[in-house]
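In: Got a predicted structure here, sequence first:
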Amino acid sequence: MAEKTGTGQASGGAQRNRAHMLERIDEVRRLEQRAVERSARSARHFHAQGKLLPRERLAHLLDADRPFYELMTLSGYCGLEDPNPATSVPGSALIVGIGHISGVRCMVAVNDSGISAGAMQALTGQKLIRAQEIALAQKLPFVQLVESAGGNLRKYRVERFVVGGGMFYSLARLSAAGLPVVALIHGSSAAGGAYLPGLSDYVVMVRGQAHAYLAGPSLLKAATGEEASDEELGGADMHAAVSGLADYVADNDLDGIMRVREIMQRIGWHGAPAPQAAPPLHDADELLAIMPADMRTPVDMREVIARLVDGSEFHAFKERFGPATVCGYAAIEGHAVGILTNNGPLDSDGSNKAAQFIQLCVQLGRPLVFLQNITGFMVGRRHEEAGMIKHGAKLIQALSNAPVPRFTVLCGASYGAGNYGMCGRAFKPDLLFSWPNARTAVMGGEQAAMTMRTVAENAARRGGKDVDEQALAAESRAIVHTFESQSSAIHTSSLLLDDGVIDPRETRAWLGMALATAFDARERAVQPMQFGVARL
C-alpha cells in the first residue's frame, strides 16, 4: 500500500536554504535574460526589413495555450567566444526546446540571428545535435527555423567543422525513422547550412529574405570568378521554380510560420490527453528550503519526493534493506514511475536493492526517475571485503541496459561514481536536468586537495626531503579553486552536460512533460524507411 510521504515543512535552516536557492535561481535567470536582451537589440534592424525577431517567430509558431520547455539555455557560457562572466552571452545563438505546434508535440530549433547574425559558435552544432538526438529517441517531429551567417571563419576550429557534420547525419536519421523534418528558411542558409533544408522533408522559404547555397556570392567569386546575386544563386523563387529545393514560398516571416503550422496540422500527430492526477499534498515552493546550502548537511530526499509525486503517495521498496538508498513506486502527473534517490552513499546492500528495483521496473515497462543527491560509493576495507565493486557493478549493469525511459534530476551533490550509479550524463538518460544548486565533480575540492597533499607528503618522505608546507598550502588552494569553479550547475550546463538548469518548483512540470513525451513515443506508430525522404 502506498503511503503518504513527507512532512509539511522542511527541517532546520530552512530560511538559509531558501535564500541560497533563490540566489542560484536568480543567477541562472539573469544569464538567460542576457541572451534574450542581446537578441532584442536587433529589433529595429529586423523590423525595418519587415522581419520578426527569432523569439517573435517562435512565439507565433507555438500553440499559445501550451508551455514551451526551452533546453540547454546556458550552452557556451564563458566559452571560447567570450570567457568573461560579466559579458558572456549563453545559449550558443540557438534556441531549442519542446513545444506544441498545431497540437503536435515537436522539437523546435531556432537560429537566434539577433546575436551575431546567428553565426555558429563553439557549441552550436553540439547543441543542435543533442536536440536532434532527443527528437529521434522520443519520436518527435523536428522543426527548424533557419537564419544563420554560418561558421565564423575568424574563429575557425577544425573540431567544430568535423563534429558539426553530425547535424546532417542526425537529420537524415530522423527522416529515415519516419519522423517529419520541417525547415522554414527566414534568411541565409549557406555552405553546410544549405543541407539543413536539403535534408528536410518539408521546406518553406521566405521570398526576398531566404537564400540557400553552397557558396555565397563572395566565396563564388573568390573560387571561380563567377558573379551572381543572392537571389540568382539561392533565392526562394529560384529554388521553388528551378532547383526544386523549396516546397512552399512564403511572402514574409509570419506567412512562413502559418505554412509550417498548416504542415503540422496535416501531420496531425496529436498525443494522448493528459491523465488525471492528484497534486502533491505539499507546496512546491517548499522545495526551495529542503536542499541545504552546505552540501555536507544531510537531507531526507523523501521530502523532495513528497513535493513531486501525485498525492504525495510513495510506495517504498525494501525500506529497511540498504536504507540509505531510497527506491519506490509513485506517479507524476498521472504517469506511473519508479523513483531512485539517496539519503547517503551507495553501499553494497543499496546497490543490490537498486539493481533489483530497476529490473522490476523494466518488467513492468515503468519509466525510471533518478533524483541525485549522492556523494559516491562507500569506500574502506570493510566495504571492499563485502564486495562493493561487484555489487556496484550489478547496479551499473542494470542501469545501463534498462530499456525503459530514464530521467535524471541533479538535486544536490553528484560526486564520484555516484554520478554514474544514479544515471548521470554518461549513462544516457532520456533527459537530464539540474537544479541551480547542484554540484558535480569526481570528488569535493577539499577532499581532492587533501588527497594530493598526502601524495606529496609521502613522496617527500620517501625521497628524504623536507615537506614544503607553504608550497603544499598554495597547491591545495589551487586544487580547491579548480574543483569549485568546475562543479557548479551553471558551469556544467554551459558545457552541455545536462539538458537545462530548472527551478526546483517547476520540477514536477518538467518531469510531467518528459513522461508524457515518452508515453506518446511508445504509442506513436511511425513508418521507418531505409533512407530519408530525398529532395527530388
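Out: Great, that's in hand.
In: going forward, measure contacts between C-alpha atoms and count neighbours the same way
Out: Will do.
In: contact partners of stretch 41-56?
Out: 39-40, 110-115, 252-254 (C-alpha atoms under 8 Å, 6 or more residues apart in numbering).
In: wait, I meant stretch 13-28
Out: The contact list for stretch 13-28 (C-alpha under 8 Å, 6+ apart) reads 288-293, 436-437, 490, 501, 503.
In: quick one: which of the contacts of stretch 41-56 sit in strands?
Out: 110-111 (DSSP state E).
In: Use this one as the comparison:
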Amino acid sequence: MSVLQTAIDPTGEDFLDRCREYLERIAEIEADHAQAVSAGGPRYTERHRERGKLLARERIELLLDRDAPFLELSPLAAWGTQFHVGASLVTGIGVVEGVECAILAHEPTVKGGTGNPYTVRKFLRLFDIARENNLPLICLVESGGADLPTQSEIFVPGGRQFRDLTQASAAGRPVISLVFGNSTAGGAYVPGMSDYTVMVKEGAKVFLAGPPLVKMATGEESDDESLGGAEMHARTSGLADYLAVDELDAIRIGRQIVAHLNWRKPGPGPSMPDDPPVHDINELPGIVPIDIKQPFDPLEVINRLVDGSRFDEFKPLYGTSLVTGWASIEGHPVGILANSRGILFSEESQKAAQFIQLCNQIDTPLIFLQNVTGFMVGKEYEQNGIIKHGAMMINAVSNSTVPHLTVNMGASYGAGNYGMCGRAYGPRFVFSWPNSKTAVMGGQQLVGVMSIVARQSAAARGVEFDEAADQALREQVETQIDTEAIAQFMSGKVFDDGIIDPRDTRVVLGYCLSIVNNQPIEGVKNAFGVFRM
C-alpha cells in the first residue's frame, strides 16, 4: 500500500489557532465527563464509604486485569436533563482474565442507584453491544430499582432487560451478577436470571418486596436478612451460588468465574503489521476545525489513524467527495469510507455501494468517518437519479453484514447520516468528536425552509405575511436546532456510544476491532436486495 503524505504545517498560525480552539472544546467535554465521574458528589460518596463500600468505578477497576483498558460507553447519558449526568450507571467493555466482557455497574451514590429513562436507554444499548459482539456480561449490582416518579417511562421498555439476560444465557453468553447491595423489585430478577450469582455477606439484599411492602401486602413482619439477605440466599433459597465475605472477595470470585469460562474468540484477529502511523495523531485538533462549515481533507485524518499511514485508495478519481480504500488499524484489516466535501452525489453513492460490496466479499470490517451534509439536491441531480443512487448506497449499508464502526468527525446531516451508517443503521459502535453535529439539517437551513413555506401559505390565503413574527420564530427555532445538534445533546440521548478526543480515535477503533472479533466476521455475498440502476 502507498504511504500517505501530509500537507500540514504544525507550526503555521492557522494550525495553532484551530488547535487552541479545539482543545478548548475538548476541555468542555472533559468537564462534562467529570460530572459523571463525581457520581453523587462528596456528601453521598463519603456516606457510601463510611458503610465500607467501594464506588462503582472502583469495583470495575478491581475487576479488570491489571493495566487492561476499559472502554466506557455512554458516559454523558442524561446530559442536559433533570437527571444526573451518567444516568446512575457505568457501562463499558473491559478485559477480565483475558476475556473482553460487557460490564454494568450501578452507581449507588446517585439516588441509591435507581434507574431513570436514560438508565434504561444506557443498559439496553450495552445489552445490544454485548449481543452483537458475543460478549459475556458482568453486572455489579447495587440498585434500589426504578426511580418511581418516572415509572411510566421505565416500566415497559425496561422490562426488556430480563428478556435480554435470558436470551444471552440461551446463546451461550454467560451472565454473571456480583451483588454488593440492594437488588429489589424488578432488580431482583437480575441475579435471578444470571448464570452465576455472587452475593456479599451482610451487604447484598435481594427481594421482590422489602419488609415495608411485605407488611402492607400480607401483614407479615420480617427483616432484611431473613427476607433477602445474602446468607439466606446462599443457604436456604439457593439464589446465591457463592457467598463472598466482602466486596473484594466478591470481585475475586467474579474473576475466578470468568477464568473458567473457557472463552475463545472465533473471529480472525489481527493479520497485518500494526506499526504506528507515520504522522502524529496529536496533530488532529489542529487539522479539524470547530466550525463544521470549514472543509478539511479526510486523508489527513486517515494518515494519522491507520497502521504505517498506509492506505490503498479505491476509485480515487471518481466520486471525489467520498474517499474509500483499504488499510489496517492495530493489525486489523479495514475498509474506510470518509467524506471529503460533505455532499454525496450520484457518483459517490455508486462508488460507496460498490466498495461496501467488495468489503463484504472479503469479510473486511468497515469504518465510516462522517462529515456529511446530505445527498445533493436540485433539478439536475434529481433528473440524473440522485434518489435511486442514494438508495443504492443506503441499501448496501443496510444489508452489509461485516462489522461497521462509525465516527462523526464533523457534520452528520439528513440522509447522509443514513448513507454513512448513522446510529439507526446498526453500527457495532458509533462515536462522536467534540465538534460534531447531528440533525436533519443545519438550523439556518431549517428555519429558512420554514419561512419559505410560511410565506407561500400566506400568499395562497391572500393574507399579509407577518415579518416580525417570522423573524422571532426563526431565531427561536434556529437556537433550538443548533442546541439539539451538538455532540453533548446527542450523547445525552444515548444516540452515540460516547464523545471521544480525536487523539484517542486510533486506540478506540483498535479496541473495538478486537471486540468485534468475538464473533465470526462474514460479509453478505448475494443478498443485497434490488439495486435500482
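Out: All right, it came through fine. Just so it is clear, the model here is predicted, and its values are computed rather than measured.
In: sorry, back to before: now the contacts of stretch 41-56 of structure 1 as TSV including neighbour count and distance to residue 98 of structure 1?
Out: Output for the contacts of stretch 41-56 of structure 1, formatted as TSV (neighbours: other C-alpha atoms under 10 Å; distance: C-alpha to C-alpha, whole Å):
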residue	neighbour count	distance to residue 98 of structure 1
39	22	21
40	18	22
110	23	12
111	26	15
112	28	16
113	25	20
114	26	21
115	22	22
252	18	25
253	26	21
254	18	21
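In: Just give me the closest of the contacts of stretch 41-56 of structure 1 to residue 362 of structure 1.
Out: Checking the contacts of stretch 41-56 of structure 1 against residue 362 of structure 1 by C-alpha to C-alpha gives residue 110 as the nearest, at 36.1 Å.
In: what's the matching residue for that closest one over in structure 2?
Out: In structure 2, residue 110 of structure 1 lines up with residue 105, judged by TM-score structural alignment.
In: got it, and residue 55 of structure 1?
Out: Residue 55 of structure 1 maps onto residue 57 in structure 2, by TM-score structural alignment.
In: buried stuff in whichever strand or helix holds its match?
Out: Using DSSP states H and E, residue 57 of structure 2 sits in helix 56-63. Across helix 56-63 of structure 2, burial judged by 16 or more other C-alpha atoms under 10 Å covers 56-57, 59-61, 63.
In: after superposition, how close is that helix to structure 1?
Out: Comparison of helix 56-63 of structure 2 with structure 1 after fitting gives an average deviation of 1.3 Å (mean C-alpha distance after the TM-score superposition for structure 1).
In: next one: that helix to chain centre, how far?
Out: Helix 56-63 of structure 2 sits 20 Å away from the centroid of its parent chain (C-alpha atoms, centre = their mean, to the nearest Å).
In: So what's the gap between stretch 335-346 of structure 2 and the chain middle?
Out: 22 Å.
In: Straight-line length of it, end to end?
Out: 20 Å (C-alpha to C-alpha, to the nearest Å).
In: Which residues does it contact?
Out: 295-298, 319-327, 352, 359, 364-376, 381, 384-386, 389-390, 411, 416, 420.
In: go again using 7 Å as the cut-off
Out: Outside of stretch 335-346 of structure 2, the residues within contact range by C-alpha atoms under 7 Å, 6 or more residues apart in numbering are 295, 297-298, 321-327, 359, 364-376, 386, 389-390.
In: Which of the residues you listed are buried, as a ChimeraX select command?
Out: Burial among the contacts of stretch 335-346 of structure 2 is assessed by 16+ other C-alpha under 10 Å; the matching ChimeraX selection reads:
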select :297,298,321,322,323,324,325,326,327,359,364,365,366,367,368,369,370,371,372,373,374,375,376,386,389,390
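In: Out of the contacts of stretch 335-346 of structure 2, list just those in helices.
Out: Members of those lying in helices (criterion: DSSP state H): 298, 359, 386, 389-390.
In: can I get those residues in TSV with distance to residue 98 of structure 2?
Out: Converted to TSV, these look like this (distance: C-alpha to C-alpha, whole Å):
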residue	distance to residue 98 of structure 2
298	35
359	29
386	48
389	45
390	43
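In: nearest to residue 169 of structure 2, of the residues you listed?
Out: residue 359 (31.8 Å).
In: which residue in structure 1 lines up with the closest one?
Out: Using TM-score structural alignment, residue 359 of structure 2 sits opposite residue 361 in structure 1.
In: count of neighbours near the closest residue in space to its match that isn't next to it in sequence?
Out: Leaving aside its chain neighbours, residue 361 of structure 1 sits nearest to residue 338 (6.4 Å; criterion: C-alpha to C-alpha, 6 or more residues apart in numbering). Residues lying near residue 338 of structure 1 (other C-alpha atoms under 10 Å) number 26.
In: How about the one 3 residues further on?
Out: The number of residues packed near residue 341 of structure 1 is 27, by other C-alpha under 10 Å.
In: Quick check: the gap between the aligned partner of it in structure 2 and residue 19 of structure 2.
Out: Residue 341 of structure 1 maps onto residue 338 in structure 2 when the alignment is built from TM-score structural alignment. Relative to residue 19 of structure 2, residue 338 of structure 2 is positioned 22 Å away (C-alpha to C-alpha).
In: repeat for residue 302 of structure 2
Out: 18 Å.
In: any idea which element the corresponding residue of structure 2 for residue 436 of structure 1 lies in?
Out: Matched to structure 2 by TM-score structural alignment, residue 436 of structure 1 sits across from residue 434. Assigned by DSSP H and E, residue 434 of structure 2 belongs to no helix or strand.
In: Show the contacting residues for residue 434 of structure 2.
Out: Counting by C-alpha under 7 Å, 6+ apart, residue 434 of structure 2 has contacts 25-26, 29, 487, 499-501.
In: same thing but at 8 Å, please
Out: The contact partners of residue 434 of structure 2, by C-alpha under 8 Å, 6+ apart, come to 25-26, 29, 487-488, 499-501.
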